[in-house]
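*Asks:* Please work out how this folds:
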Amino acid sequence: MFDRIRRFLSQFFHNSQTINNEPVNKVSLIVIILVDIFILINVFTGLDDISRWHLSPYQAYPCYSEWDSYKKQPTIDKDYEIIKSSLPYNTTSQTKFKQNYQQEELGHLGKVSEICLNYGEAKDQLNNAENRQTLISINQTQDNINKLQKANLTIRNQYDSTLLEKIAGQSSGNSINQVAAEKAKQELDKNNRKISTFKQKIANLQNQLVTKPETINFLSFLKDETKFTEVKKGYENASFWYPSLQLIFQSIFLIPLIIIALLAHQFSVKRGYGLIALISWHLLVIFLIPLILKIFQFLQIGVIAEFIFNIISQVFGSLLFLISYVYIFLIPLVGFGLIKFLQTVVFNNKSQATKRVQKSQCINCAKTIKTHDAHCPHCGYYQYVECHNCHNLTYKKLPYCYHCGADQNHSHS
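*Replies:* Just a heads-up that it's a prediction; the model follows:
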């Protein structure tokens, strides 16, 4: 296994730095690397674009996060809070939530949840001029309360300072405080009465807001457990399959590029087009790198990851750190399997040697040579090996001796 990996890496670096078995000069290699970087950036940009082609769970179920947050919120004022978040501060705003949800479908695959569209329509009914003005009045009144509370804090601080000045025997004319100790309580009582009035005003406005027909309709929609359960189920299902969909679309983007680069490389090697072979090899590597990364990423967050997570959760309970052990052993196996596939299918030396002998080509560099030439005049590679059975010369890397038919794969057994 390790010998095959070593040969694979040796062939990889050889193909990446040579043209017709001649090393590429440093300037040309720098140019090739810069081109590689440029193409790699565009590949990742294309992958990012195509991965967002299908609607994400958040786009397909835009109401879920708000709905879920509302359900989990324990506060008494949560009805008012979600109404407040549904109303823009700008009194002239014409935001249409349903229209915004529907626009997510433009240029994307998939559909926005019909329930979420109805949810957006219910929010749009809330967003009228009267309700926006009520919210602004509430915010302005709250600002007044904040100012009075800040003034009270200042008065209390000055009152404490005035008491210290009196204890120290300092005259009131030399005091640095604006409010005398005698007047402090009067100011505090006056401000507290105003604060109480403002709070009552806010309570009335809030009650006015939550008792509007459109508000009651919106809140009843929110409290419909059947609709929420359906949205939650759809969102969780979409979240489960979304990484798999992303990998499928990214593979659709990459696999044609990989096939084209591979075919161009094989064709140029057979015809002896060294520069094209070098460039197509670099392109093949550039297209394979993102695919491998996306596969590994999928193994971390995709369907397989969810399957492993569920198994470990059920068998070992809270010992979820065991997932790391699974990946430590799983990822190398996947890597070795990929190397095995590349070695036996894509870059099979024996398969290449068979085709080259049939076409009177050098087993090593694929250049055309004369029949029975012992060494290639282009790369100097020796074409033959001694048969372990009849001791005649037979072609290297071919499975059987063309003199006696002995199996060359078991020459050392």
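*Asks:* C-alpha from now on. contacts and neighbour counts both.
*Replies:* OK.
*Asks:* if I look at D49, how far off is L278?
*Replies:* 29 Å (C-alpha to C-alpha, to the nearest Å).
*Asks:* out of those two, which sits in the more crowded spot?
*Replies:* Neighbour comparison, D49 and L278: the larger count goes to L278, with 23 against 13 (by other C-alpha atoms under 10 Å).
*Asks:* ok, so what distance separates that one from Q266?
*Replies:* Relative to Q266, and taking C-alpha to C-alpha, L278 is found at 11 Å.
*Asks:* one more to put side by side:
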Amino acid sequence: MPQGFPFSALLTRAWRRLGRSIRELLQRSGTLNGEPLNKASLLVIVLVDLVLLVNIFSGMAAIAEWPLSPQQAFPCQAEWSLYRDGDSDRRERDLAILRRAIPRRGPGEPQASAPDPSVRARALEASRDHLGRVSPLCLEFAGHQDRIAAQPELRQWQRELDAAETDITRLEQRNAAIRSQYDSSLLERIAGQPDSRSIQEVPASQARRQIDANNARIGALRAEVVTLNQQLLEARESQSFLRFLNRSSGYEAMERAFARAEFWAPSQRLLLQGLFLMPLVLLSLLIHRHALRRGHGLLALVSWHLLVISLIPLLLKLAEAAQVGALFELLLAAVRAIAGNLRFLVNYLYLLAVPLVGFALIRLLQALVFNPRLQAAERVQRGRCLHCGRRLPSGGRHCPHCGYAQFRACVHCLEPTHRHLPYCSHCGAAQLEVAPRPLSPRP
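*Replies:* I've put the predicted structure just below:
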């Protein structure tokens, strides 16, 4: 760095300006008619701010749920992808997705109970009153599932399969228990203890016969399971569903649409939340400026707090938009195209762009809200104090409420002219304003 470069001076000046802006913000938020709020009023305004902030974030959460999420728009994506990309063999995947399509009833639930809503109906119901629509491919997927679930014989085979698998599990657990107890029952037999006094469920003399009988039953049940699975696979509705699942063009189209939906979903949510916040920001700004012009102190104070509270989540959403969604992906794609996989360069772009955007926002606020010349022009026209905004007596040179001097000497003719106005009211010469301070609000 060259010797004498005023970096520290610039940093100090920026820090002082930031501190002055924060003090002015706090002063503006805690004064009414140029006077500080008392503790009771300050407590009320803090509670109002909290209520406003909670409702703003609730509204943002509600509008973010308005568009269908990618999972709601493509309810079949997870199950279809699991079927296509699963690790098990083809037959096991076929059986698994077919059996998931058949509704299961509890052990004590009567078969004549009211039918559950169809899968297709549930998907359409979830999309009601939302922005977007359910994928036609997923609706076709759900239609196949509904046709399978509507077949009585398929539901009967499902119940028989569940019962057979439950019996197999129970018998295998029974054999494991007998084997774990065999050593103890064998010691009882060696000791000459009669079977009637044994503490084991199956005496050692009967253990082998019981295990063999259970194994024979397990073999018969497994053969029954194989037959039922084959019947389930060969059913007409099952074959139609499996042909649909293995149609590559349909699956690839659904995956592409789902990937696009996932890509745009964060940007869409942020856009809707920004549209929700912008009317609040603009409305509170217009009300605040109108209240300043009219001299409505309380209205100006409340509208100022609404403006600040609305800007907080807006700034957070702008920061979030810089990290997710289309903007981030476009920057990342540009960096990859220029410099390969050096993703960290995106952070350098943000380090350069974010301060520029922040400075532009500060200049905008200075021009719209903190501009002392605009406030001074309005107050001079209405005969009000340039500092506190209260009405002045005719011809008054100082405010009787706050003591602020309304005039200064012209830099050209030295005649008195209004402070903060750009030109002298006597000779018309341009006036120089050195670091003008924003005027106090007159709510």
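*Asks:* Overlay them and tell me the TM-score.
*Replies:* TM-score of the superposed chains, computed with TM-score structural alignment, normalised by the length of the first structure, equals 0.88; 409 aligned residues with a C-alpha RMSD of 2.8 Å.
*Asks:* where exactly do the strands run in the first structure?
*Replies:* Counting by DSSP state E, the first structure has strands at residues 18-19, 22-23, 384-386, 393-395.
*Asks:* what about the ones you listed, which gets the closest to Y235 of the first structure?
*Replies:* With C-alpha to C-alpha as the measure, strand 18-19 is the member of the strands of the first structure nearest Y235 of the first structure (51.8 Å).
*Asks:* dump the residue contacts of L245 of the first structure.
*Replies:* S51, H54 (C-alpha atoms under 8 Å, 6 or more residues apart in numbering).
*Asks:* For the second structure, identify the residue most remote from the centre.
*Replies:* Ranking residues of the second structure by C-alpha distance from their mean position (C-alpha atoms, centre = their mean) puts G192 at the top, at 72.8 Å.
*Asks:* tell me, which helix in the second structure spans the most residues?
*Replies:* Taking DSSP state H as the criterion, the second structure has its longest helix at helix 248-294.
*Asks:* who touches the closest residue to N389 of the first structure other than its chain neighbours in this structure?
*Replies:* Excluding its sequence neighbours, the residue lying closest to N389 of the first structure (C-alpha to C-alpha, 6 or more residues apart in numbering) is A406, at 6.4 Å. By C-alpha under 8 Å, 6+ apart, A406 of the first structure lies in contact with C387, N389, Y400.
*Asks:* how about a cut-off of 10 Å?
*Replies:* C387, H388, N389, C390, P399, Y400 (C-alpha atoms under 10 Å, 6 or more residues apart in numbering).
*Asks:* Quick check: the closest residue to the second one other than its chain neighbours vs P399 of the first structure, distance?
*Replies:* If I follow you right, that is H388 of the first structure. Once flanking residues are discounted, H388 of the first structure sits nearest to S411: 5.6 Å by C-alpha to C-alpha, 6+ apart. Distance, S411 of the first structure to P399 of the first structure, by C-alpha to C-alpha: 10 Å.
*Asks:* The residue farthest from the centre of the second structure matches what in the first structure?
*Replies:* Matched by TM-score structural alignment, G192 of the second structure corresponds to S171 in the first structure.
*Asks:* Equivalent analysis for L221 of the second structure, please.
*Replies:* L221 of the second structure maps onto F198 in the first structure, by TM-score structural alignment.
*Asks:* go on, I178 of the second structure?
*Replies:* In the first structure, I178 of the second structure lands on I155 (TM-score structural alignment).
*Asks:* separation between its match and Q297 of the first structure?
*Replies:* For I155 of the first structure, the distance to Q297 of the first structure - C-alpha to C-alpha - is 61 Å.
*Asks:* what does T75 of the first structure give?
*Replies:* 39 Å.
*Asks:* neighbour count winner among these two?
*Replies:* More crowded of T75 of the first structure and Q297, by other C-alpha under 10 Å: Q297, with 14 against 9.
*Asks:* Just the helices from the stretch 1-150 of the second structure, written as ranges.
*Replies:* Under the criterion DSSP state H, counting those that start in this stretch, helices of the stretch 1-150 of the second structure are mapped to 7-29, 39-64, 70-73, 77-85, 90-101, 119-126, 136-149.
*Asks:* To S267 of the second structure, which of those lies closest?
*Replies:* helix 39-64 (10.5 Å).
*Asks:* so that closest one aligns onto which residues of the first structure?
*Replies:* Going by TM-score structural alignment: helix 39-64 of the second structure matches residues 26-51.
*Asks:* show me what contacts the residue nearest to N214 of the second structure when sequence neighbours are not counted?
*Replies:* Leaving aside its chain neighbours, N214 of the second structure sits nearest to L171 (6.1 Å; criterion: C-alpha to C-alpha, 6+ apart). Residues in contact with L171 of the second structure (C-alpha under 10 Å, 6+ apart) are E165, A177, I211, A213, N214, N215, R217, I218.
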